[in-house]
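[1] Only the shape, not the letters, is given here:
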């Protein structure tokens, strides 16, 4: 049989999923970057686009869970193809309006919000498609598949910004939007090659529950049937609160304000951390089949302890360059640890969740994690007004390390 001689990762369905996601994410990320540059050039204000970004986060929280409901009811290939086609249509209509009427912050905001809604619907669809493809092949294969998707996402977050900046500078926003339309169309065409069975339908004569009831059932599954998974979701939310808050607020504040370095230096350091994130996804993918739930506790220890060397450097009379190198190096190493942790946690949740609930459960996790991001950013912004840098780093370590101890029995239970 073909399945016994060839890796499931080489199947036409998975290759089409990876290619479609890569093309779609590339175009979407490139457009977001170019739009930000265009708004800044046209208005001279970062406040306008910051407001658009803040609004565009909301669909992930509000719409995302209902995307999970759809992912568990509708053929997932049909969902992905349809959402990419709709994204292309929205971008094309916006391009036509801008080409005829010129710059419009309202049109840009509307386009960004609609694209964010469509993306919020697609994310749980992809997360539900992976276990449908690989669950029968075991947890190791599922982790390998997740590693490949993570690598595509990391590359799609880094490369389009660089390429988009060059193309925007030479050709302007209209060409960028046209290129994004082509990316969405190409992604939809590639995704047509995905072969997935529709989710299991309800029994004959049994009425399908409402979306709210469906989400309630998924929540009850986490809290009552699998409380260990619910604790795992809470742990993900807590880590997101700390790590996103620190990386997005503390890191630039420390480099630019506390240490007094230029934007160019910060950009270089941020690029190093981004490259480390990509390297981490490839490294985690290499060990995917050997990772187990218990290894998550080791990753937590590593993440917490990495906060301490920068704290020590800020307590000692060393140069600002030494502090910068220690901080950047530890944050880059922490990104690699996060990649390993993600590759352990999320496939574990997917593997323990029934296929009929995978989309809803993963969408709930994404929504909870997204809610914690602005809270973490607000808290870390407040901390820098009242506490020295070394104490913030120590507090961050102390906020992670106890969970490394408490998480070990939880992961042991999940593995068993």
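    Received it, and whenever you're ready, just let me know what you need. All of these numbers come straight from a predicted model, not from anything done at the bench.

[2] make it CA atoms for all contacts and neighbour counts henceforth
    Will do.

[3] Show me which positions of whichever strand or helix holds residue 231 end up buried.
    Using DSSP states H and E, residue 231 maps to helix 227-245. Across helix 227-245, burial judged by 16 or more other C-alpha atoms under 10 Å covers 228-230, 232-233, 235-245.

[4] cool, stretch 201-216 as well?
    So for stretch 201-216, counting by 16+ other C-alpha under 10 Å, buried means 211, 214, 215.

[5] burial of the residue nearest to the first one when sequence neighbours are not counted, as a residue count?
    When the adjacent residues along the chain are set aside, residue 211 lies closest to residue 69, with 6.4 Å between them (C-alpha to C-alpha, 6 or more residues apart in numbering). Around residue 69 sit 26 other residues, with neighbours defined as other C-alpha atoms under 10 Å.

[6] Residue 257 now?
    12.

[7] mind checking the SS state of it?
    What DSSP: H, G, I helix; E, B strand; the rest coil gives for residue 257 is helix.

[8] Any figure for the gap between it and residue 390?
    When distance is defined by C-alpha to C-alpha, to the nearest Å, residue 257 is 15 Å away from residue 390.

[9] Residue 261 is in what secondary structure piece?
    Under DSSP H and E, no helix or strand contains residue 261.

[10] what residues are up against the residue lying closest to it once chain neighbours are set aside?
    Closest residue in space to residue 261, ignoring its immediate chain neighbours: residue 255 at 5.8 Å, by C-alpha to C-alpha, 6+ apart. Residue 255 makes contacts with 261, 266, 324, as judged by C-alpha atoms under 8 Å, 6 or more residues apart in numbering.

[11] take the one below as the second:
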């Protein structure tokens, strides 16, 4: 096991690269195709918003399955199933309602993602040495960030050149190739003997994971809420505010707001990659007890972003302030999440890892759309005073960081 990583871990990473790239492309291309065909932005918003629900529902279920079945088999089956799903979509295209087909497809894709990720996260402590858990998480995080960056970019270019059908064939090939490769992964697994009905055992498993988070290891429950808070305050604000500010508030001399927003999105994704790289390179120097400092710095960085929205500031200077602050916030948020996730993986018993991680994914996933709704409302009603949103969020983030400090000191 070189540097704490096993051959099987590298195979998981390669499978993630292929599978996540295909998933990112198809989840970007399908809504774009819907908008292109129907021309309805409202319909796009409804379909995209509702499609997140299966991710929330399936994450806890995926955690239960991950702790009871061979994690390798889960990955293989879900990738083969996704490839078959894309093929079925290709066959049914043009034979029914496009809106219904895309909605069902996105529902299933997000549901599969919710069931898939707990297996990947739960397998990491089984495939690497304890000191390599944080670098391993950093690698998985960077793969996810890179897929989220390149998938939509390449998907948008490919859709403009060739349309939806070739994209679907490529994605189907990605899922099929990933599934075949994952067959050769070996993840340690001890089969549990069933002592009761499936329903009773499922309820008992859910109860045991909640008891572990809420009573036996309260710090993990509190850290879970901290991760959700990062999505609620920071991620949601970045997602909702930046397109509004760049395309509707800042007035660029060359009338190239869309282009400038595209650059800014790429820079934000680069910030996430930077955080993952930092976690991998500095893993031996990082301590989960100090993670509150990252949240506090994120809150501080929101203040210059608010200051950039004052009238009279040169537009490109305001843009530069937003870009630099945003990159640093995304890097620190990524670094924070990786450290917290690594601590939870190391301290959670093997039989509970999948379920505990699934609760983190579910709560974090719920928090982000709630934050987006909240900030959407605030940005709409405070259009002339957007700096207030950043100042209030900065104060809330720094207060949350102080609470996080008390939690981390007990670890």
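    Arrived safely. The structure presented is a predicted model; accordingly, all values stated were derived computationally and were not measured.

[12] Got a TM-score for the pair?
    Remark: TM-score between the superposed chains equals 0.93 [TM-score structural alignment, normalised by the length of the second structure]; 404 aligned residues with a C-alpha RMSD of 1.9 Å.

[13] OK, contacts around the most centrally placed residue in the first structure?
    Centroid-nearest residue in the first structure, with C-alpha atoms, centre = their mean: residue 153, separated by 7.6 Å. Residues in contact with residue 153 of the first structure (C-alpha under 8 Å, 6+ apart) are 22, 25.

[14] which one in the second structure is aligned with it?
    Using TM-score structural alignment as the criterion, residue 153 of the first structure maps onto residue 144 of the second structure.

[15] And its match, how close does it get to residue 270 of the second structure?
    Noted for residue 144 of the second structure: a distance of 12 Å to residue 270 of the second structure, by C-alpha to C-alpha.

[16] same deal with residue 68 of the second structure?
    Applying C-alpha to C-alpha, the value for residue 68 of the second structure to residue 270 of the second structure is 36 Å.

[17] Likewise for residue 7 of the second structure?
    The gap separating residue 7 of the second structure from residue 270 of the second structure is 28 Å, by C-alpha to C-alpha.

[18] Please apply the same query to residue 294 of the second structure.
    Counting by C-alpha to C-alpha, the gap from residue 294 of the second structure to residue 270 of the second structure is 18 Å.

[19] Residue 110 of the second structure too?
    Distance from residue 110 of the second structure to residue 270 of the second structure, by C-alpha to C-alpha: 24 Å.

[20] now the residue opposite residue 30 of the second structure in the first structure once aligned, nearest residue through space, not along the chain?
    Under the alignment (TM-score structural alignment), residue 30 of the second structure maps onto residue 35 of the first structure. Spatial nearest neighbour of residue 35 of the first structure, chain neighbours left out: residue 173 (7.2 Å); criterion: C-alpha to C-alpha, 6+ apart.

[21] Show me what the one you found aligns to in the second structure.
    Counting by TM-score structural alignment, residue 173 of the first structure lines up with residue 164 in the second structure.

[22] And for that match, the neighbour number?
    Neighbours around residue 164 of the second structure, by other C-alpha under 10 Å: 19.

[23] How about residue 267 of the first structure?
    Counted by other C-alpha under 10 Å, the residues lying close to residue 267 of the first structure total 13.

[24] rewinding a little: quickly name whichever of the buried residues of helix 227-245 of the first structure is closest to residue 163 of the first structure.
    Distance to residue 163 of the first structure, by C-alpha to C-alpha, is smallest for residue 244 among those, at 25.2 Å.

[25] which non-adjacent residue is nearest the closest one?
    With C-alpha to C-alpha, 6+ apart as the criterion, residue 244 of the first structure has its nearest non-adjacent residue at 6.1 Å, and that residue is residue 373.

[26] does that neighbour really touch residue 238, like I thought?
    No. Look at residue 373 of the first structure against residue 238 with C-alpha atoms under 8 Å: they stay out of range, at 9.6 Å.

[27] returning to what we had before: format the buried residues of stretch 201-216 of the first structure as JSON lines; extra columns: distance to residue 137 of the first structure.
    Formatted as JSON lines, these follow (distance: C-alpha to C-alpha, whole Å):
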{"residue": "211", "distance to residue 137 of the first structure": "31"}
{"residue": "214", "distance to residue 137 of the first structure": "28"}
{"residue": "215", "distance to residue 137 of the first structure": "28"}
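
[28] from those, which ones fall inside helices?
    Among those, the members falling in helices (DSSP state H) are 211, 214, 215.

[29] And the last one, how close does it get to residue 66 of the first structure?
    When C-alpha to C-alpha is applied, the distance between residue 215 of the first structure and residue 66 of the first structure equals 8 Å.

[30] Now do the shared contacts for the two.
    Between them, residue 215 of the first structure and residue 66 share the contacting residues residue 360, judged by C-alpha under 8 Å, 6+ apart.

[31] Map residue 218 of the second structure across to the first structure for me.
    In the first structure, residue 218 of the second structure lines up with residue 227, judged by TM-score structural alignment.
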